[in-house]
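**Student:** Just need the structure, nothing else, for what follows:
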Amino acid sequence: MTTHPSRQSTATTDEELFWETRALADLTEAEWEALCDGCGKCCLHKLEEEETGQLFHTNVACRLLDVRSGRCTRYAERFRWVPDCVQLTPAEVRRTHWLPATCAYRLRAEGQPLPDWHPLRTGDPRSTQRAGMSVIHWATPERRVRRLEDHILERAP
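**Tutor:** Next up is the predicted model:
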């Protein structure tokens, strides 16, 4: 089956359109990983106001995130290096409200389509960066920050 031209996807079969045809819980590990657009926004530090529970986003990247590539430098071992790194699962995605509005996991959990710039639609692994949707060029490496409070963003990325 071919895709509708307006989808602008390079995929041409139902199997290749797994993100549209299967629930998050039914994806293989490889499909789950492919769903990530590599924006790096989930790897930015967040602060929570203890009394109100209000969440504040920062531009400070986890120490493992390479802010030039937008990728984790130790992805396979990230939980050993950063014990509080969040393991996203289909259930966790539904409970986690801090994921970016453009996050493919969040979008699919909400029944929404992937954006036109998503690598699965374009076939280009750098399309997230080319669309200006990644943390590249604006995230600050954790090692350069003294106080997270000084890096709070006015709005969520």
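**Student:** from here on, contacts and neighbour counts on C-alpha atoms
**Tutor:** Noted.
**Student:** This protein: helices as residue ranges?
**Tutor:** 18-21, 29-35, 78-81, 90-95, 104-109, 119-122, 127-130 (DSSP state H).
**Student:** Format the ones you listed as CSV; extra columns: mean neighbour count.
**Tutor:** Supplementary listing: the helices of the chain in CSV, determined by neighbours: other CA atoms under 10 Å:
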stretch, mean neighbour count
helix 18-21, 17
helix 29-35, 14
helix 78-81, 13
helix 90-95, 14
helix 104-109, 21
helix 119-122, 20
helix 127-130, 18
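**Student:** Here is the second sequence; please produce its structure so I can put it next to the first one:
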Amino acid sequence: MTPAEWESLCDGCGKCCLHKLQEEEEDGSLGAVSHTNVACRLLDLGSCGCKKYDTRFRYVPDCVQLTAEAVSGLNWLPASCAYRLVAEGKPLAWWHPLVSGDPNTVHEAGVSVRGRVISETRAGPLEHHIVEWPDL
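**Tutor:** So this is what the prediction gives:
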């Protein structure tokens, strides 16, 4: 897959841009992941796209780059994530822009974070923003 083809897998849901909290077990291993409704400060809350995608690491050094190699180890990616689906050999959902031909179907289907999140610049402690959405 070319870099452009790989990038086109992003459905624009914005879920990977939400802050997560991960427990650390007594033995030092990583435990359960808690999802929040707090978005990275670079996420455009309307379009669910990164406002500075090409230079995001300058502003958010710990932003995770979704590579084919990394995807299988990222247990916090939602089940609907196209990167995860491709890695698992599964088909894309009907609302995915590559299937529907329309970048708005991810929002129309209610799969994106549009209207459900706040920016980290306004959030306060992440522990107060844990959510249990069925699609995360």
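**Student:** Any idea what the TM-score comes out to?
**Tutor:** The TM-score (TM-score structural alignment, normalised by the length of the second structure) is 0.92; 131 aligned residues with a CA RMSD of 1.1 Å.
**Student:** picking that back up, so which of the helices of the first structure is nearest L55 of the first structure?
**Tutor:** helix 90-95 (14.5 Å; CA to CA).
**Student:** list the helices and strands the closest one packs on?
**Tutor:** Helix 90-95 of the first structure is packed against helix 104-109, with contacts defined by 3 or more CA pairs under 8 Å, 6 or more residues apart in numbering; DSSP states H and E.
**Student:** need the helices of the first structure in CSV with distance to E149 of the first structure, can you?
**Tutor:** As requested, the helices of the first structure are exported to CSV (distance: least, CA to CA, whole Å):
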stretch, distance to E149 of the first structure
helix 18-21, 37
helix 29-35, 31
helix 78-81, 23
helix 90-95, 25
helix 104-109, 26
helix 119-122, 33
helix 127-130, 27
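**Student:** closest one to G70 of the first structure among those helices?
**Tutor:** Per CA to CA, nearest to G70 of the first structure of those: helix 127-130, 8.4 Å.
**Student:** Now the closest one on the second structure. Mean distance?
**Tutor:** Once fitted to the second structure, helix 127-130 of the first structure is off its aligned match by 0.9 Å on average (mean CA distance after the TM-score superposition for the first structure).
**Student:** how about that helix, aligned to which bit of the second structure?
**Tutor:** Residues 105-108 of the second structure are where helix 127-130 of the first structure lands when matched by TM-score structural alignment.
**Student:** Tell me how many other residues surround P83 of the first structure.
**Tutor:** By the measure other CA atoms under 10 Å, the count of residues near P83 of the first structure is 8.
**Student:** Roughly how far does the aligned partner of it in the second structure sit from L9 of the second structure?
**Tutor:** Using TM-score structural alignment, the partner of P83 of the first structure in the second structure is P61. Distance of P61 of the second structure to L9 of the second structure, given as CA to CA, to the nearest Å: 23 Å.
**Student:** could you say what helices and strands the lengthiest strand in the first structure packs with?
**Tutor:** With DSSP state E setting the assignment, residue counts place strand 55-61 as the longest strand in the first structure. Packing partners of strand 55-61 of the first structure (3+ CA pairs under 8 Å, 6+ apart): strand 44-48, strand 140-141.
**Student:** Let me know which of those is tucked in deepest.
**Tutor:** Mean neighbours per residue, mean count of other CA atoms under 10 Å, is largest over those for strand 140-141, with a mean of 20.
**Student:** what's the mean deviation for that one versus the second structure?
**Tutor:** With mean CA distance after the TM-score superposition for the first structure, strand 140-141 of the first structure averages 1.0 Å from its match.
**Student:** if I pick L85 of the second structure, what's in contact with it?
**Tutor:** By CA atoms under 8 Å, 6 or more residues apart in numbering, L85 of the second structure lies in contact with 79, 91-92.
**Student:** Distance from stretch 134-148 of the first structure to the middle of the chain?
**Tutor:** 16 Å (CA atoms, centre = their mean, to the nearest Å).
**Student:** Please identify the buried residues of it?
**Tutor:** 134-136, 139-142 (16 or more other CA atoms under 10 Å).
**Student:** can you check stretch 147-157 of the first structure too?
**Tutor:** 151-152, 156-157.
**Student:** about what we covered before: using CSV, please lay out the helices and strands packed on strand 55-61 of the first structure together with distance to R106 of the first structure.
**Tutor:** Output for those, formatted as CSV (distance: least, CA to CA, whole Å):
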stretch, distance to R106 of the first structure
strand 44-48, 17
strand 140-141, 24
